[in-house]
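Coordinates for the following, if possible.
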Amino acid sequence: MRVLVTSSRNTFALDLIRKLGSVGHTVFASDTYEGAVGSHSRFLAGHLVTPSPRFATDAFIDTLNAYVREHDIDVIIPTFEEVFYLAARVADLPAGVELYAGSFADLARLHDKASFQRLAQEADVPIPETVVVTSPAELREAIDRFPRYFARAAFSRGGVGLLTNTGPLAGKIPVEECVPTPEQPWLVQPFVDGPMVCTYSVVVDGRVTAHTMYKAAEQWAHSTAIAFVAVDSTDTLRYTQQLVNALDPGFTGQISFDFVDHGTEAAPDYKIIECNPRPTNGVILLEADDVSRAIEGVVEETVVAIPGTERQITLAVLADAFTEPLKHLPTTLHDLLHVRDVGAGWWDGAAMLWSPATLVHGAKISHGDRKEVLAALGDDIVWNGEPIQGMSPADAESLESVHAGRL
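Got it, this is the predicted structure:
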């Protein structure tokens, strides 16, 4: 295949580039700035800098299309929330290129946390008690219901913007700064003790072809996971297939879920929290050939990561920096230049030399705003539920359905 991997700033995008390139695919990369780490891997045939899909959607699509035609790209594999812009404009992509993602309607339903909770119920996948709030008054009323709580926007990602009164993130965001609206509601759930586990899956024509469940073997500053260990995925593989069946039996793409284990080590009890309809760090736990065959859909049985498999993200300091205020940037840059690269075996260290550029990119985007580097870093590629420039009437209607369904 001739593959274009977009949003190459992400660690898992770099891993995907390395894996696909190492097994013989011709791989290209793109992002909105020159210093994205994945754009400098030795496994690339070339890379492209594009306009922002969020702030200049038409220009983003036009630039990408020209590159796809020039390099005869077969497949575009999104790795972050540019997937929504590409899916909404899929009719404008060159004939013959495949977008490795679900339809916009499916992706919107997965990304919106309120609609995803309803999907999980339809799929008979356990969820925690959930209250959807659409005003600051409703938010305060909801958090008063739970002695321990956590809340987040319906369109959010990772640990960014998490309101809680429990654990290491307690009080990090004041409740006064959280302003739910009918257009941007929040979800409030009881905080329940138990480890968070995450999954990553490849799905082809409605069948899960690769799956891994993993937990953080090590965390940096009690927040960002920097080492991952695969665990038995029997239950979550079943849940993932149930969710895909309920969503769209023809779904193709990469999909990731977060669960909390409310049970014990001997008797797990997983409840699903949210979905990222894109890859996450779980891909690093799978072997290169398995990832390639799963994406192509040529596996007879679902490929799963062997329990006990452990990997580390390169440059843990970089991951930690994404959760810290900008005042920590000088210290982070110092640590970044002294941390040992743990991407052993790839002989691709030049890519990681561009990591400081990733931090600088986030700092530039957030200039003048009170926001963390992680939130800033993705600002030009995220999607928060707004109508997308040039989207089809059918997709606009599906977005309205998602919005209407959560009230």
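
contacts, neighbours, all on C-alpha from now
Fine.

In the stretch 101-250 of the chain, what residue spans correspond to strands?
131-133, 149-153, 163-164, 186-190, 196-204, 207-220, 224-231 (DSSP state E, counting those that start in this stretch).

of these, which approaches Val27 most closely?
Minimum separation from Val27 across the strands of the stretch 101-250 of the chain (CA to CA) falls at strand 196-204, 18.4 Å.

Any chance you could list what contacts stretch 377-384?
With CA atoms under 8 Å, 6 or more residues apart in numbering as the test, stretch 377-384 has contacts from 7, 32, 52-55, 80-82, 84-85, 155-156, 322, 358-359, 361-363, 365-366.

circling back to that earlier point, highest mean neighbour count across the strands of the stretch 101-250 of the chain, which stretch is it?
strand 196-204 (a mean of 25; mean count of other CA atoms under 10 Å).

how far is it from where the chain is centred?
Remark: strand 196-204 is offset 11 Å from the chain centroid, using CA atoms, centre = their mean, to the nearest Å.

Check which helices and strands that strand is in contact with.
For strand 196-204, the elements it packs on are strand 207-220, strand 253-261, helix 288-296, judged by 3 or more CA pairs under 8 Å, 6 or more residues apart in numbering; DSSP states H and E.

Next one: the nearest residue in space to Asp320 that is not next to it in sequence relative to His211, how far apart?
Nearest non-adjacent residue to Asp320, counting by CA to CA, 6 or more residues apart in numbering: Thr224, 5.8 Å away. Distance, Thr224 to His211, by CA to CA, to the nearest Å: 22 Å.

next up, for comparison:
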Amino acid sequence: MNNKLIHNILLTGGRAPVTLELARFFTTAGYQVFVADSIKHHLCTNSRYVFKNFLVPQPRYNSTAYIQALLEIVKQENIHLLIPTCEEIFYISHGLIELNKYCQVFAETVHILNQLHNKWEFICQVKKLDLVTPQTWLVKSKAEIIDILQSSNSFHKLILKPVYSRFASNIHILSPKNYQLSVQEIEHIQISKNKTWVVQEFISGKHYCSYSIVHQGKITAHAAYPTVFTAGKGSCIYFEAVNHPQILQWVKTFVESLKFTGQIAFDFIEANDILYPLECNPRAISAIHLFQVSDKLETAFLNTTSEIIQPQMYQRAMISMAMLVYGLPDAIRYHQFRQWLKIFFSTKDVIFRISDVMPFFSIFIILWQSLLMSFKTGLSLIQVSTQDIEWDGENIELLMIDREN
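This is a model prediction of the structure:
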């Protein structure tokens, strides 16, 4: 990536706190930042670190128009580098050939992204490298799930989840020892050859998340943090940087094998000093908030750093609104109130900055917008936040046929 040619940067996914963080990093470093999103009011809308915002079509419902809108922005604003941050990356990857004619796109092909996003394909990739994985089965019918339950008495618990999902949503915990209850648990799930699931052994241990910026298999930035407080079952809302050499080495091995380029994140369980990869998110995650301006994270994206940039040990960040809504009730429920109280009053919020206060105050407009959408669609607030950018492998079969031809 030629840093001398890059000045104008387009970020997609303006709704995400990580996008706002990146806008602040890049603008502070002297770059001009543009943001595109398919919702009208988002965190970057009124940020002084964003030169211009664009409202674009919803990628999930009109991917062709979405790519066309991005192309127009790229041409009109002379964009040099496009960085996707959220799940819209899969739709951008569909249009990679066309977009790459006019700017650099920090994303892999949709074929590579699918191998990582698809929970079964990811486990298969890990196995190819002879790395340890939890016992995992691909299932295409309820009968297959029942067969696994009947033949897996050695497992205390099993996890059932769709091959495409996010935020640990739609997860079911099954127990071969409680066979009848487990059968009832799967009674209403939708499963077929076109909507497959994975069954995975439940491993009890410490949960970690990692995030890396990678160029052709070379890591230029990396962070890891344990899961402490979450919104619902999976989405972390508090982050504390830790030094975990085993995770860094695991990620190095994996991304080098794919010669991967882009942002990539992993979920791990560590049990008895063994690291078990659970799933992969080939996009940005909240670990970005652990970096500071002085870390010069922008150089990791531009591949101009000579070392792996990592956040300072025990650097902390939190999504304060989510810590109140989700973290506090859980802290009370699980007798962690003192820990929550200490964290809440000693940790920086990922959105609030004295130099850029409007995104923080706009949270209430965004929340009202989300509540209206939730009421209209019947979806939860978490589901509403991504329903227009989610990608569950649509058109991947057609793309694979085109690739083979």
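
How alike are these chains, TM-score-wise?
The pair, once superposed, lands on a TM-score of 0.83 when counted by TM-score structural alignment, normalised by the length of the second structure; 372 aligned residues with a CA RMSD of 3.0 Å.

Was I right to think the residue nearest to Asp320 of the first structure contacts Leu318?
No. With contact defined as CA atoms under 8 Å, Thr224 of the first structure does not count as touching Leu318 (10.0 Å).

and the counterpart of Phe301 of the second structure in the first structure, what is it in contact with?
Matched across to the first structure, Phe301 of the second structure falls on Ile295, judged by TM-score structural alignment. Listed by CA under 8 Å, 6+ apart, the contact partners of Ile295 of the first structure are 202-204, 209.

same deal with Val208 of the first structure?
For Val208 of the first structure, counting by CA under 8 Å, 6+ apart, the contacting residues are 201-202, 240-241, 302.

tally of neighbours for Asn170 of the second structure?
Counted by other CA atoms under 10 Å, the residues lying close to Asn170 of the second structure total 12.

For Ile237 of the second structure, see how far away His289 of the second structure is.
In terms of CA to CA, His289 of the second structure sits 11 Å off from Ile237 of the second structure.

Whichever residue in the first structure pairs up with Ala287 of the second structure: what's it in contact with?
Under the alignment (TM-score structural alignment), Ala287 of the second structure pairs with Gly282 in the first structure. By CA under 8 Å, 6+ apart, Gly282 of the first structure lies in contact with 198-200, 212-214.

and Gly282 of the first structure, that's in a helix?
Yes. Judged by DSSP: H, G, I helix; E, B strand; the rest coil, Gly282 of the first structure forms part of a helix.

before we move on, back to that, how near is the residue nearest to Asp320 of the first structure to Ala230 of the first structure?
17 Å.

same thing with Asn10 of the first structure?
20 Å.

those helices in the stretch 301-407 of the first structure, which residues are they?
In the stretch 301-407 of the first structure, the helices defined using DSSP state H, counting those that start in this stretch lie at 316-321, 329-336, 349-352, 355-365, 373-377, 393-405.

Would you mind finding the most buried of those?
In terms of average neighbour count - mean count of other CA under 10 Å - the standout among the helices of the stretch 301-407 of the first structure is helix 373-377, at a mean of 24.

Which of the helices and strands packed on strand 196-204 of the first structure sits closest to Leu44 of the first structure?
helix 288-296 (15.2 Å).

what inclination does the closest one have with respect to strand 196-204?
Orientation of helix 288-296 of the first structure against strand 196-204 (axes from the mean of the first three to the mean of the last three CA atoms, to 10 degrees) gives an angle of 60 degrees.

if we can go back for a sec, of the contacts of Val208 of the first structure, which pair is most distant in space?
Pairwise over those, using CA to CA, the maximum falls at Thr240 and Thr302, 11.9 Å.

Mind checking which of the two has more residues around it?
Thr240 (24 against 19).

Show me what the helix or strand that Pro329 of the second structure is a member of is packed against.
Here Pro329 of the second structure sits within helix 328-333, counting by DSSP states H and E. Counting contacts by 3+ CA pairs under 8 Å, 6+ apart, helix 328-333 of the second structure is packed against helix 337-344.

For the helix it packs on, buried residues please.
337, 340, 343-344 (16 or more other CA atoms under 10 Å).

Would you mind measuring from Arg118 of the first structure to Met196 of the first structure?
Taking CA to CA, one finds Arg118 of the first structure at 21 Å from Met196 of the first structure.

One more: Phe155 of the first structure?
Distance of Phe155 of the first structure to Met196 of the first structure, given as CA to CA: 20 Å.

How about Val342 of the first structure?
With CA to CA as the criterion, Val342 of the first structure and Met196 of the first structure are 24 Å apart.

for Glu372 of the first structure, same thing?
23 Å.

do Ala246 of the first structure as well
24 Å.

what do you get for Glu287 of the first structure?
23 Å.

relative orientation of the one helix or strand Leu275 of the second structure maps to and strand 197-201 in degrees?
Using DSSP H and E, Leu275 of the second structure sits in strand 274-281. Counting by the same axes, to 10 degrees, strand 274-281 of the second structure lies at 160 degrees to strand 197-201.

Return the list of helices and strands in contact with strand 274-281 of the second structure.
Strand 274-281 of the second structure packs on helix 110-117, helix 119-128, strand 262-271, going by 3+ CA pairs under 8 Å, 6+ apart.

who's in contact with Ala230 of the first structure?
212-215, 285, 305-310.

Please look at Gly14 of the second structure and Ala36 and confirm they touch.
Yes. Between Gly14 of the second structure and Ala36 there is a contact under CA under 8 Å: 6.3 Å.

Neighbour count: these two, which is higher?
Gly14 (29 against 24).

what about the equivalent of the more buried one over in the first structure, which helix or strand?
Under the alignment by TM-score structural alignment, Gly14 of the second structure pairs with Ser8 in the first structure. Assignment of secondary structure by DSSP H and E places Ser8 of the first structure within no helix or strand.
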